[in-house]
Structures are given as structure tokens and as C-alpha cells.
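Chemist: Just a sequence and a predicted model for now, questions to come.
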Amino acid sequence: MAKASTDPTRSRGFRNRNPGNIDWSATNKWQGQLGKESGPGARFAVFSSHEYGIRALALLLTTYQDRYGLRSIKQLINRWAPPVENVTSAYVSHVAALTGRDQDVNLDLHRYADLRPLVEAIITHELGGQPYSAAVIDEGLRLAGVKKPAATLAAAAGTTEGKAALSWAGLVTAAGAAVPAVEAVSGLPQWVGVALVVSVAAVVLAVVLTRRQDLPA
């Protein structure tokens, strides 16, 4: 583990835009991969952006879950950083401490709430610090197919899914703004999100279909 005083922006992983220090392999066709680093001891992949490096990190972790059934921090890190070349037990303990999760509890890496802390903890361990803004990490996760949930109903309504549901349900004005009924509950918390927007649309559809059945043939 790197010393606390280490500047993560001067680390090998940061220079390679590969914050997980993923080995280069000709068989891995990662999006944004430029090739292999140069110089003595070259082994790691180089990416065109930090976001693509974070994407590869996230996708590799979800592959461990989906293909091999690895769910806990202990299981995942033992494959990520095997004992043959790492002090894996220390790595596991560090990641568990950074995430605030028990190392034996199962995670669902298709959930933002589980994947993001793990990705950030691995970056911190590998680079000796966490040099990225929240936006950069979130974009890397988005590229990997895991989006940050909307924080409020208003934010949910602004997503592609939310806009489609509201428009379909007739809950937006001709100018594309949400009707007052939606704006009135726009501060509701994250758990409401897109689900409530889509639920509203579903209720509207049910009412429309019921009315159609009542019409004379």
C-alpha cells in the first residue's frame, strides 16, 4: 500500500490513465485502450482517458461477479490481486475499511451503491490516493453501464427514461416543462426517482385503457 504522502497523480496508474493497473493483453479489446506502456518492466495497459480506464476497472469487477460468482470484497480482491504477487490480505482489509463494508458480505456490482465505493477504494489503493473528481468516476461507471441514480424526482424527470415516461403520460407541457403536479413533488428523495415517474405513466395508461374498454364498439 502506498504511503499517505504519495501524490496519486504521479503514480504509474495515473500516467497510464489506468487506475486499476490492469495488465495489457492482446486478447483484451478494451474500449479506449491505446496499447501497452513502454519502458523497463512494462506490463500495464494505457488508455486514451481516465474514464475509459475506470470503465475497464468496473467491467472487470462485474465480470468476476457474473462469470465466476465472486461477490464479496474478499473474493473479488483475491482474484483482482492474487497472493502470488500481492499481500492480498492487507489489500482486502484496506478496501473493506475504505468502503465501510464487511469483507465477507456479498455485493451486487450492477448497483451503483455497491460498485462505486469498491471502484474508488481500488483506485485509492492502487494509486496511493484518489485523484479523480466525482464526475470522472461517475462517467467511467456510466460507460460501464452503471448510472448514478437520480437524486430527486425532478432529476429523474430530466433523464431520458423520465422524459419519455412523462411525455407519454401527458405530464409535460408543450414547451417540454413538467406540469405543476410533478414540480410540486420534485424534492422527493432518491428512492422515488425514475420508478415513480414511470409508475405515474403506468397509472395513466391503465386509466386510458379502462376508458377505451367502456366505449361502445
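Modeler: On my side now, so go ahead. Numbers count the residues shown, from 1 in each chain.

Chemist: only C-alpha atoms for contact and neighbour calcs from this point on.
Modeler: Will do.

Chemist: Can you name the residues that contact the nearest residue to residue 106 once chain neighbours are set aside?
Modeler: Ranked by CA to CA, 6 or more residues apart in numbering and with sequence neighbours excluded, the top spatial neighbour of residue 106 is residue 72, at 4.4 Å. Neighbouring residues of residue 72 by CA atoms under 8 Å, 6 or more residues apart in numbering: 103, 104, 105, 106, 107.

Chemist: Included below, for side-by-side comparison, is a second structure:
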Amino acid sequence: MSRGIDNHNPGNIRHGDNWQGLRETQTDKAFCQFIAPEWGIRATLKILRNYERKYGLNSIRQIIARWAPPNENDTEAYIAFVCQKVGVPGSAVIDMDNTATLRRLVQAMIQMENGQQPYSDDIFTRAFELL
């Protein structure tokens, strides 16, 4: 399994915020560890919504460029992968209040981050309910 899946942090969120649902003991020095995957997905959703609200980032290109910067990732390949999975061009505006679109975006990001997207629709539904 990948580190993100093991940590219930499929977005690979780094330490820095005191997220709800964090494990009491954090043994990964770089990445947050959550008590269940829905908490890690919830944190990813919160970050993406904040990208739009705080910084005006609302296209896949803008979102992924911030999420996976070129100094750490092949950002262009990441953008292309997510666009293909979501079915929209990189410049298309993503409606962060559209649950279906946001779910496809996060599922694509999870697959890119971890090489797989193992979570059921029920886990995503619970993550959205935790918002």
C-alpha cells in the first residue's frame, strides 16, 4: 500500500494544521495521519474549497499547480491526468459546491497521489457529510 493510503491521508497532506480526525500519535514525520480515510478526504476537500475562497483558484490547472508544485512533482503530467479523469480541460472552472464534480476531482487526485483510488462511494459520502 502507498504511504497516503496507510496514513488514511490519500491527498498526502503535510503537517501544519490541526485537522479534525488526526490520529492522536503521529509517527510519520512529513505527512498527517488520520483515524480513517474519510477524515483525510475531508481535509483534502477543505483545502480545495479554501483554494477557491482564499486564493481564487478554481481551475484544475490552478488547483494542481498549487497542490503539486513543479519543485516536487511533474505538475504538467498531474494536471493532464486529472483533466482526463474529470473530463474537463485544465482551464475549465470547477464548481466547488458541485459535489459530483468535486468528488471526481478528489478521486483523480487520490489515484495520482497513490497509484490507486481504493475508496468506495460510501467513504466519499461520509467525507462530504463531515464538512
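Modeler: Okay, I see it. As the structure is a prediction and not an experimental result, all values here were calculated from the model.

Chemist: hang on, the earlier thing: take the contacts of residue 72 of structure 1 and lay them out in a markdown table including neighbour count, distance to residue 29 of structure 1 and secondary structure.
Modeler: As requested, these are arranged in a markdown table below (neighbours: other CA atoms under 10 Å; distance: CA to CA, whole Å; DSSP: H, G, I helix; E, B strand; the rest coil):
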| residue | neighbour count | distance to residue 29 of structure 1 | secondary structure |
| --- | --- | --- | --- |
| 103 | 21 | 31 | coil |
| 104 | 13 | 32 | coil |
| 105 | 11 | 32 | coil |
| 106 | 16 | 29 | strand |
| 107 | 19 | 27 | coil |
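
Chemist: Which of those are conserved in structure 2?
Modeler: On the basis of both residues aligned by TM-score structural alignment, their matches' CA atoms under 8 Å, what survives of these in structure 2 is 103, 104, 105, 106, 107.

Chemist: need the contact list for the most centrally placed residue in structure 1.
Modeler: Note on structure 1: the residue nearest the mean C-alpha position is residue 141, at 3.3 Å, using CA atoms, centre = their mean. Residues near residue 141 of structure 1 by CA under 8 Å, 6+ apart: 54, 55, 58, 116, 147.

Chemist: now, which of those lie within helices?
Modeler: Taking DSSP state H, the ones among the contacts of residue 141 of structure 1 that sit in helices are 54, 55, 58, 116.

Chemist: just the contacts of residue 72 of structure 1 now: which is nearest residue 201 of structure 1?
Modeler: residue 107 (31.6 Å; CA to CA).

Chemist: What about the residue lying closest to the closest one once chain neighbours are set aside, how many residues nearby?
Modeler: Closest residue to residue 107 of structure 1 apart from its sequence neighbours, by CA to CA, 6+ apart: residue 71 at 5.3 Å. Applying other CA atoms under 10 Å, we find 21 residues neighbouring residue 71 of structure 1.

Chemist: could you measure the aligned partner of residue 47 of structure 1 in structure 2 against residue 118 of structure 2, distance?
Modeler: In structure 2, the residue paired with residue 47 of structure 1 is residue 34, using TM-score structural alignment. Per CA to CA, to the nearest Å, residue 34 of structure 2 is found 16 Å from residue 118 of structure 2.

Chemist: just to revisit the earlier point, ok, the residue mapped onto the residue nearest to residue 107 of structure 1 from structure 2 - contacts?
Modeler: Under the alignment (TM-score structural alignment), residue 71 of structure 1 pairs with residue 58 of structure 2. Contacts for residue 58 of structure 2 (CA under 8 Å, 6+ apart) come out as 51, 52, 93, 94, 95, 96.

Chemist: Next: residue 86 of structure 2.
Modeler: Shown in contact with residue 86 of structure 2 (CA under 8 Å, 6+ apart): 101, 104, 105, 108.

Chemist: what range in structure 2 matches the longest helix seen in structure 1?
Modeler: Criterion DSSP H: the longest helix present in structure 1 is helix 193-214. Mapping helix 193-214 of structure 1 onto structure 2 (TM-score structural alignment) gives no aligned residues.
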